[in-house]
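Colleague: can't give you the sequence, but here's the structure:
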């Protein structure tokens, strides 16, 4: 299929109503709907849920109407907002754990406040030939230890100058003397910003890089906060890969109903076994599996946060479809479950209890 040319809203509406037979009652203002919602996401992204026969060409509807699309789209938006809040809750806990434990081990004294910028307190994994997935999702992390954000010579300058909540006068002490190896603020070497403040400025991707570089003693303490032993280090790091993809998908506005982790993210065999995951593809080799569904990804997030807020979101769409959607040739709720990788609504209720 070639690139589709631009069309006016009127042309899009005529195609939907006249050619594809989508129903739109007198109360439906399709022009307003298309002004407020992305056509590609609303129609193209969801049409396979609502086509009587997804293999028939041209693609035409039977009794389906615009409200069916809106209900699905609003469900996806609510699902996305809820999952994003859950990933943010996990991220807050992760930041708190990293900053607390690293500071306990390396930054107890005033002069050691900035030891989190000293690369000698971390491990350069680039020297480990056996490091997992070093040719896949961890390739940049593996090869760029010296280029990590915290180790850059201008890190503290950027930290203080680009974040209004970090007041240089507040974090200044005449008693502070920077030890060898740490980064200093070029305008005033008496400024030292604690790690629990700095870590709030790091995005999820940088948190993942940081965790890969933690010494075993520091990683042990972080894992203990999540009730995991040190031997689960790579299990945990791989779980973060999945959670990061969930978070990014929610933040960037893509339909969550069609979510799958990208193929380049390979899966730890212990992770697959523990959560009973169903990878879709082997990624071109027989060693590492990849590509899991939304439901499998949510199983992983469930290990770290309370997922009960999702129960209400799924219950709402299931009941709405049972009430408003009547189509004998297919079950819309079953199509939703199939898309996210859940075997049944009961399985969802069990996980999100």
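Modeller: Good, I have the coordinates. Keep in mind that what you see is a predicted model, and the values were worked out from it rather than measured. Numbering: from 1, shown residues only.
Colleague: contacts and neighbour counts: CA atoms only from here.
Modeller: Fine.
Colleague: give the contact list for the nearest residue to residue 65 once chain neighbours are set aside.
Modeller: Closest residue to residue 65 apart from its sequence neighbours, by C-alpha to C-alpha, 6 or more residues apart in numbering: residue 23 at 4.2 Å. Listed by C-alpha atoms under 8 Å, 6 or more residues apart in numbering, the contact set of residue 23 reads 17, 63, 64, 65, 66.
Colleague: Would you mind giving those residues as a markdown table with neighbour count, distance to residue 92 and secondary structure added?
Modeller: Formatted as a markdown table, the contacts of residue 23 follow (neighbours: other C-alpha atoms under 10 Å; distance: C-alpha to C-alpha, whole Å; DSSP: H, G, I helix; E, B strand; the rest coil):
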| residue | neighbour count | distance to residue 92 | secondary structure |
| --- | --- | --- | --- |
| 17 | 18 | 47 | helix |
| 63 | 13 | 46 | coil |
| 64 | 19 | 42 | coil |
| 65 | 18 | 41 | strand |
| 66 | 19 | 39 | helix |
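Colleague: And here is the other one:
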């Protein structure tokens, strides 16, 4: 198999010239050069993809228009982290309470309390790594020194990642998954919750690494709880925003968040929201249940 040769490194000036050669209009070259010194060229050009045809920019596309999209995406990521934080903390609490009350404070370490033993072994390995990484956290120190390193689930839940929370829920016994769904999320199927947590984990990790959400294709297909919403995209970020309204039970929190999202989007009227799966009636869909 023939291997392609890597492109040679380019200077910031050369990078800007490449964009100009592809017919991007650069209003202020000094400002553009300064930006490319702070923002990786490869990262920046990912935002140019919707504006190109055959690798040439469409007529009238400017450097500032691309940068505006870049700025919007950064603010959009911050907004999404608010609802992801709410959901993550809620699920940590609900799962830890459920496991503790049914199986005891360290029942999470017993594979008999879960669906698949092989998955459980991997879960314990991941949990032990999280505890090790949190070695100097006061709560970990307290239980290590006073309880012979026996960590109850309500302590462990505070150091596990959202990805682990998602996988933990998926590996709970069917009756336990159904009980959590029924207790906290009326009329939401436990299988939908499994899917939503997995997708939210992907989005959270992208937000945490400042990765692009605009025109990002989610590798896991999004499920919807209502058949009439089957027209919503199954691999774009709006889909998981829409589903999040079922996971946030504090209506005031959700309403205020939607208001702030509307305000953010109103400040970037040139952004084409369809690239993220937003339908024309996106605001009404988020508010109605």
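Modeller: Yes, it's here. These figures come from a predicted structure and were not determined experimentally.
Colleague: quick one: TM-score?
Modeller: After superposition, the two chains reach a TM-score (TM-score structural alignment, normalised by the length of structure 2) of 0.80; 277 aligned residues with a C-alpha RMSD of 3.2 Å.
Colleague: still on that earlier bit, and the residue nearest to residue 65 of structure 1, what's its match in structure 2?
Modeller: Structural alignment (TM-score structural alignment) places residue 23 of structure 1 against residue 26 in structure 2.
Colleague: next one: residue 88 of structure 1
Modeller: Correspondence of residue 88 of structure 1 to structure 2, assessed by TM-score structural alignment: residue 85.
Colleague: Next secondary structure after the helix or strand where its match lies?
Modeller: In this structure, residue 85 of structure 2 sits in helix 63-103 according to DSSP states H and E. Using DSSP H and E, the helix or strand that directly follows helix 63-103 of structure 2 along the chain is helix 117-133.
Colleague: Please identify the buried residues of that following helix?
Modeller: For helix 117-133 of structure 2, a neighbour-count test (16 or more other C-alpha atoms under 10 Å) marks 120, 123, 124, 127, 130, 131 as buried.
Colleague: Could you double-check that the fifth one sits in contact with residue 158?
Modeller: Spelled out, that is residue 130 of structure 2. No - applying C-alpha atoms under 8 Å as the test, residue 130 of structure 2 and residue 158 come out as separate, 9.7 Å apart.
Colleague: Name the nearest residue to the residue opposite residue 337 of structure 1 in structure 2 once aligned, ignoring sequence neighbours.
Modeller: In structure 2, the residue paired with residue 337 of structure 1 according to TM-score structural alignment is residue 273. In space, and not counting its chain neighbours, residue 273 of structure 2 is closest to residue 279: 8.0 Å by C-alpha to C-alpha, 6+ apart.
Colleague: any chance of the contacts of residue 23 of structure 1 in CSV, with distance to residue 142 of structure 1 too?
Modeller: Shown next, in CSV, are those (distance: C-alpha to C-alpha, whole Å):
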residue, distance to residue 142 of structure 1
17, 54
63, 54
64, 51
65, 51
66, 49
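Colleague: out of those residues, which ones does structure 2 keep as well?
Modeller: Contacts conserved in structure 2 for these, counting by both residues aligned by TM-score structural alignment, their matches' C-alpha atoms under 8 Å: 17, 65, 66.
Colleague: Give me the three-state assignment for the most centrally placed residue in structure 1.
Modeller: Against the mean C-alpha coordinate of structure 1, by C-alpha atoms, centre = their mean, the closest residue is residue 247 at 2.1 Å. Secondary structure, DSSP: H, G, I helix; E, B strand; the rest coil: residue 247 of structure 1 is helix.
Colleague: need the helices for the stretch 101-250 of structure 2, in chain order.
Modeller: Assigned by DSSP state H, counting those that start in this stretch, the stretch 101-250 of structure 2 shows helices spanning 117-133, 138-146, 153-156, 162-170, 174-184, 190-208, 237-244.
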